[in-house]
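Participant: No letters, just coordinates:
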């Protein structure tokens, strides 16, 4: 009889552990995750271009997810729809806006103080979904991917509302054309100001 009781106790202990351990692990993981929404304005231009350009005002919007490594250190990944490009002042593309639309995925290491101020740095991959060159949308003058380095600062309140600024420095050339006297190895550069809310 004692053996039966002992076996039953072991069985129920193992069963109870198998039900509670995954739940506590999942809860602990969820407590380390932060989800949010963000949107804002962009100010972009090309660097290393040998044709005249002016900056172009655009936008970005999307979602964010962050994993808290410690109380103050986080790894954050964003999924943003963003517009970039420049105003062409003649030569290569005539006069008009060069609008490039990307799905941008920055991956950042963030340090956030107990007061809510933060700094962040990392890399970004952009995947072009559309281009509009002076109203022409059926050509492919620009590459489909864009790689950049990212740095930023900002503030997040205890209720989750925040504001941030980033500079996105293009590392890969974006031109995808051959033209006499026009270099195609210029790069995207983009400054962003965002408002966000973390759940």
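Facilitator: Yep, that arrived. This structure is a prediction, so every number in the text was calculated from the model and none was measured.
Participant: Could you use CA atoms for every contact and neighbour count after this?
Facilitator: Fine.
Participant: Residue 4: which element?
Facilitator: helix 2-31 (DSSP states H and E).
Participant: Let me see the contact set for residue 141.
Facilitator: Taking CA atoms under 8 Å, 6 or more residues apart in numbering, we find residue 141 in contact with 175, 176, 177.
Participant: can I get those in a markdown table with distance to residue 2?
Facilitator: Below are the contacts of residue 141 laid out as a markdown table (distance: CA to CA, whole Å):
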| residue | distance to residue 2 |
| --- | --- |
| 175 | 80 |
| 176 | 79 |
| 177 | 83 |
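Participant: Narrow these to those that are buried.
Facilitator: residue 175 (16 or more other CA atoms under 10 Å).
Participant: In strands only, show me the contacts of residue 141.
Facilitator: Among the contacts of residue 141, none falls in strands (DSSP state E).
Participant: related to what we said a few turns ago, residues of the next helix-or-strand element following the helix holding residue 4 that come out buried?
Facilitator: On the C-terminal side of helix 2-31, the nearest following helix or strand under DSSP H and E is strand 33-47. Using 16+ other CA under 10 Å as the test for burial, strand 33-47 gives 33-34, 36-46.
Participant: next up, a second structure to put side by side with the first:
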């Protein structure tokens, strides 16, 4: 996947007038609407990823303008993703668990940018991520025959169960005003599995998925 990223950048630069390139920088921040895709069940119960995690992203951007129509936009972001899932096995062991899977990454999107009309542009390209925080927050409801319901909360650090690196593909659009303000909308599909291997704390075959809305400013 890293070879693909390098080849992607090389092809983009070599296909245009690189000697005419100019660079601009800026900042951006926004909202993440994240979820997890993949198989979310095991042999003992049904685990449903029924809701996503709403988080944020914030960071800096750099745009390398290659021509009037094409540029290369790279970003360095702190980004919160994850999912919410439930485990209801009260008939067997008397427990219902609502869990929040919280994953925070430092991400590096490397995007080809094509200006469709004036400030309106389309973006697409790979995204690399490095995990900096990973935990599960559980809300556990237990009950049983002649036993009152009890509710407790716990937080589990799952850094040993999570792959350090994440790889995905991003596609989106951006609109920039003449004063440097811009708004972006983007969808990022994870291509790497979140867990390292089969663990009890997290289901296997899960990948990140996030829709982002951003506001920013280019200096």
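Facilitator: Perfect, thanks for sending it. What you see is a predicted model, and the numbers here were worked out from it, not measured in a lab.
Participant: Assuming the best superposition, what's their TM-score?
Facilitator: A TM-score of 0.79 describes the superposed chains when it is computed by TM-score structural alignment, normalised by the length of structure 1; 170 aligned residues with a CA RMSD of 2.2 Å.
Participant: rewinding a little: out of the buried residues of strand 33-47 of structure 1, who's nearest residue 22 of structure 1?
Facilitator: residue 33 (16.7 Å; CA to CA).
Participant: That closest one: what's it in contact with?
Facilitator: 65, 66, 67, 68.
Participant: Let me know how buried the first one is, in neighbour terms.
Facilitator: By other CA atoms under 10 Å, 16 other residues sit near residue 65 of structure 1.
Participant: Filter the contacts of residue 33 of structure 1 down to the ones in helices?
Facilitator: For those, not one is inside helices, with DSSP state H as the criterion.
Participant: Can you give me the separation between residue 209 of structure 2 and residue 189 of structure 2?
Facilitator: 5 Å (CA to CA, to the nearest Å).
Participant: Those two: which has the busier surroundings?
Facilitator: For residue 209 of structure 2 versus residue 189, neighbours defined as other CA under 10 Å are more numerous around residue 209 (23 against 19).
Participant: Translate the more buried one into the numbering of structure 1.
Facilitator: Alignment note (TM-score structural alignment): residue 209 of structure 2 maps to residue 189 of structure 1.
Participant: so what corresponds to residue 111 of structure 2 in structure 1?
Facilitator: So residue 111 of structure 2 corresponds to residue 108, using TM-score structural alignment.
Participant: who are the neighbours in contact with that match?
Facilitator: Each residue near residue 108 of structure 1 by CA under 8 Å, 6+ apart is listed here: 75, 76, 77, 120, 121, 122, 123, 150.
Participant: Grab the nearest non-local neighbour of the fourth one.
Facilitator: Same thing as residue 120 of structure 1. Leaving aside its sequence neighbours, residue 120 of structure 1 sits nearest to residue 110 (CA to CA, 6 or more residues apart in numbering; 4.3 Å).
Participant: For the one you found, what is the enclosing helix or strand?
Facilitator: Per DSSP H and E: strand 95-112 holds residue 110 of structure 1.
Participant: Next: residue 86 of structure 1.
Facilitator: Residue 86 of structure 1 is part of strand 73-89 when elements are defined by DSSP H and E.
Participant: okay, and that strand goes to which residues in structure 2?
Facilitator: Going by TM-score structural alignment: strand 73-89 of structure 1 matches residues 70-86.
Participant: What residues of the matching stretch count as buried?
Facilitator: Buried, per 16+ other CA under 10 Å, within stretch 70-86 of structure 2: 70-86.
Participant: Next, the mean deviation of that stretch compared to structure 1.
Facilitator: Taken over the aligned residues, the distance from stretch 70-86 of structure 2 to structure 1 averages 0.5 Å (mean CA distance after the TM-score superposition for structure 1).
Participant: again with stretch 27-36 of structure 2
Facilitator: With mean CA distance after the TM-score superposition for structure 1, stretch 27-36 of structure 2 averages 0.3 Å from its match.
Participant: contacting residues around residue 130 of structure 1?
Facilitator: Residue 130 of structure 1 neighbours (CA under 8 Å, 6+ apart): 100, 101, 102, 137.
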